[in-house]
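Visitor: the amino acid sequence is not available; the structure is as follows:
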């Protein structure tokens, strides 16, 4: 790959299949973020601004990640990822349409929202790891970091457009119609998947034996260079990445804003995420363990600062930086894990990544929701930031200990031969 090629941030879009998929995902993801804003606003309206109720919805949506994501990764490694994604998006659209109908007819209550959140979580347990692994089939291995960064970028674009549009539509049309728009947005991904050319996918040969979850866990357990990033994303995901819960509480209970101002908070956070995503498009190789750790420390410090923001403008500025730091950290971890994994295990490895990142959210959401209910929304940001800082410091200590053992000749190096194979794009059989 030439220096000129590396300098082009949109180079993966030169691949037709990835271009089709990205276009569909922008529309669908924008609808999803509209749904997030509408759903959170609906729950707060139905429950009198209850942080516990909002935490319950978040927990129900992500609890299936704890139970089924590893099996979703097994399905991704065993079956056609394109077919799985088609089915998942059609089902998600149907679920969204059912909830929208309930809201428009005036029959929706907290119970209906809880059921929808749980059912959507069941679908996402398969869709998320499958989608992440499918990116590796859309582009050659040399373009995988760029494609992954662009995926984060278009999700950040959606996170900017979606909440902004939701804030306007909530005021003009109401919650139910925002949900209708989300339901039909899934068709964009369905159309894109139908337009993808299967003969141009970069697929690896599937193993001849059984595809088992336990084999993927054993693979990760034997890779110390993967275990520390997994531990970091677990600690930070538990308390530091609950913005779906903390942002609406910050808007309503700290700054006492309306729906449009809430949309502005979310949009500014997403704009920071988008900026960081574009910065990571220049990445061409596996990030170092040091980079992952430093990005975690920066994120923790910024999130804690949001909790101490004295004014709404100060909170906006800090949320922009925090959004950027969160995506930069998440992308660094994602690239370190994905580019260090054998393609034969990638679906299960990314399922474990999804499980750790999003599956820890139910426990964190309940704890953070209770903390915000009893101590205020500011405390949720401060504690989340300090917990993230602690996780980064613990990772530094672990790395220092491993380096000392390696120098003494008591242990293997951080990067294994399998990781070196992935840097060159050559997977072991």
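Guide: Perfect, I can see it now. Everything numeric in this text was worked out from a predicted model, so none of it was measured.
Visitor: contacts, neighbours, all on C-alpha from now
Guide: Noted.
Visitor: ok, residue 236 - how many residues close by?
Guide: Counted with other Cα atoms under 10 Å, the neighbours of residue 236 add up to 30.
Visitor: ok, now residue 425?
Guide: Using other Cα under 10 Å, residue 425 has 17 neighbouring residues.
Visitor: got it, and residue 66?
Guide: Around residue 66 there are 19 residues (other Cα under 10 Å).
Visitor: which ones are touching residue 233?
Guide: By Cα atoms under 8 Å, 6 or more residues apart in numbering, the contact list for residue 233 reads 330, 333, 356-357.
Visitor: now these in TSV, with distance to residue 208, secondary structure and neighbour count?
Guide: TSV is the format used below for the contacts of residue 233 (distance: Cα to Cα, whole Å; DSSP: H, G, I helix; E, B strand; the rest coil; neighbours: other Cα atoms under 10 Å):
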residue	distance to residue 208	secondary structure	neighbour count
330	33	helix	22
333	30	helix	28
356	28	helix	23
357	30	helix	22
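Visitor: also this one, for the comparison:
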């Protein structure tokens, strides 16, 4: 890689080191939480519809509060918002773990606590996404993304498999407890990140004016709204067909809970290996390659829809992991190189809002659809639709032709007022 020095160059920045370690600790728990929560719900209520309700309870507050999260981050400072939301996430996750471990959990408990966790996540995600350009020089953004991705993806290889093992041996509550404690540790590490708060504006425009400004930027930036609109449907398909029906299909076939954990780990192996390869590759057209790659996200649904076999599901998930890593890097480069820093958290909040807005619909409708048409046929159709929608996004020239920014800028230690 010719730009920005070696791949480890971002680690020379003290703020980046603590930020990276905080994210790594948080990811160590969250890689286990998804598998654990799915089987915790199925233990309380053996129903795909019930699982969809709990997942929707997490997703709906994310949709509602994402825009507020972007404004909070750009107004009060991204590190402060991340610390506060981590504390709230820890409280909700540890409460859920205690109920599951004690055997007193009821479906409504999980719904309420999942909603609280989703609220915290919504407020914190735009802050986390917008913080990186303040920590490293702009020329090192690709290296910084990969420094974060490699160890996180390594954890994602082990997390789902370990979580599946815990579910089988001692129950799903312990994995949720680990995730809760990692929020606490991540918050302590974030306290070492020293970023000056945003400078106060002489005439603060107010929340609504900030949101209007962000909306204007979104609608006037073609590549941004086209990809966001595409992911509104893609994420609804994934959250409904793969994340909701996948554990149900596993429990009904020879795949089992442990096998489902291995499938998720195979996806993470794809993340990890691809992130290592991308260290040597410069994505000159980040969205072109990103959208081609993300189309492989339909492969696990197609494979499991045709025949729920562990090996086929794992291989397809591995391919999906590669595609997801390529797109993730391409999207972050496009956002962080082309969006002005003072607009970045709001742009990410609209990105996340559009990408997540249809997720609850997918989660709530997939169970009834599977009850009528069968789990496997719904999975197969969902996978084919996913791949088709991803490739259709390339009809936009703005998406196909977006290139990297070649100018080198300093570390943005103080947001533009």
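Guide: Yep, that arrived. Computed from a predicted model, the values in this text were never measured in an experiment.
Visitor: quick revisit: which of the contacts of residue 233 of the first structure line up with contacts in the second structure?
Guide: Mapping these onto the second structure (both residues aligned by TM-score structural alignment, their matches' Cα atoms under 8 Å) leaves 356-357 still in contact.
Visitor: would you reformat the contacts of residue 233 of the first structure as TSV and include distance to residue 194 of the first structure?
Guide: Formatted as TSV, the contacts of residue 233 of the first structure follow (distance: Cα to Cα, whole Å):
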residue	distance to residue 194 of the first structure
330	30
333	31
356	31
357	29
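Visitor: for residue 427 of the first structure, state which of the contacts of residue 233 of the first structure is nearest.
Guide: residue 333 (20.0 Å; Cα to Cα).
Visitor: what does residue 44 of the second structure align to in the first structure?
Guide: Aligning on TM-score structural alignment places residue 44 of the second structure opposite residue 46 in the first structure.
Visitor: host element of that match?
Guide: Assigned by DSSP states H and E, residue 46 of the first structure belongs to helix 16-47.
Visitor: which other helices and strands does that helix contact?
Guide: helix 51-78, helix 110-138, helix 144-172, helix 175-195, helix 243-249 (3 or more Cα pairs under 8 Å, 6 or more residues apart in numbering; DSSP states H and E).
Visitor: which elements pack onto the shortest one?
Guide: Yep, that's helix 243-249 of the first structure we're talking about. Counting contacts by 3+ Cα pairs under 8 Å, 6+ apart, helix 243-249 of the first structure packs against helix 16-47, helix 51-78, helix 259-279, helix 377-407.
Visitor: related to what we said a few turns ago, quick one, which of the helices and strands packed on helix 16-47 of the first structure is nearest to residue 219 of the first structure?
Guide: Of all these, helix 51-78 comes closest under Cα to Cα, at 13.4 Å.
Visitor: what residues sit buried inside the closest one?
Guide: Under the neighbour-count criterion of 16 or more other Cα atoms under 10 Å, helix 51-78 of the first structure has 51-66, 68-78 buried.
Visitor: check stretch 172-179 of the first structure too.
Guide: The neighbour-count check on stretch 172-179 of the first structure (16+ other Cα under 10 Å) flags 174-179 as buried.
Visitor: could you look up the SS state of the residue lying farthest from the centre of the second structure?
Guide: Distance from the centre of the second structure peaks at residue 202, with 35.4 Å (Cα atoms, centre = their mean). Assigned with DSSP: H, G, I helix; E, B strand; the rest coil, residue 202 of the second structure falls in the coil class.
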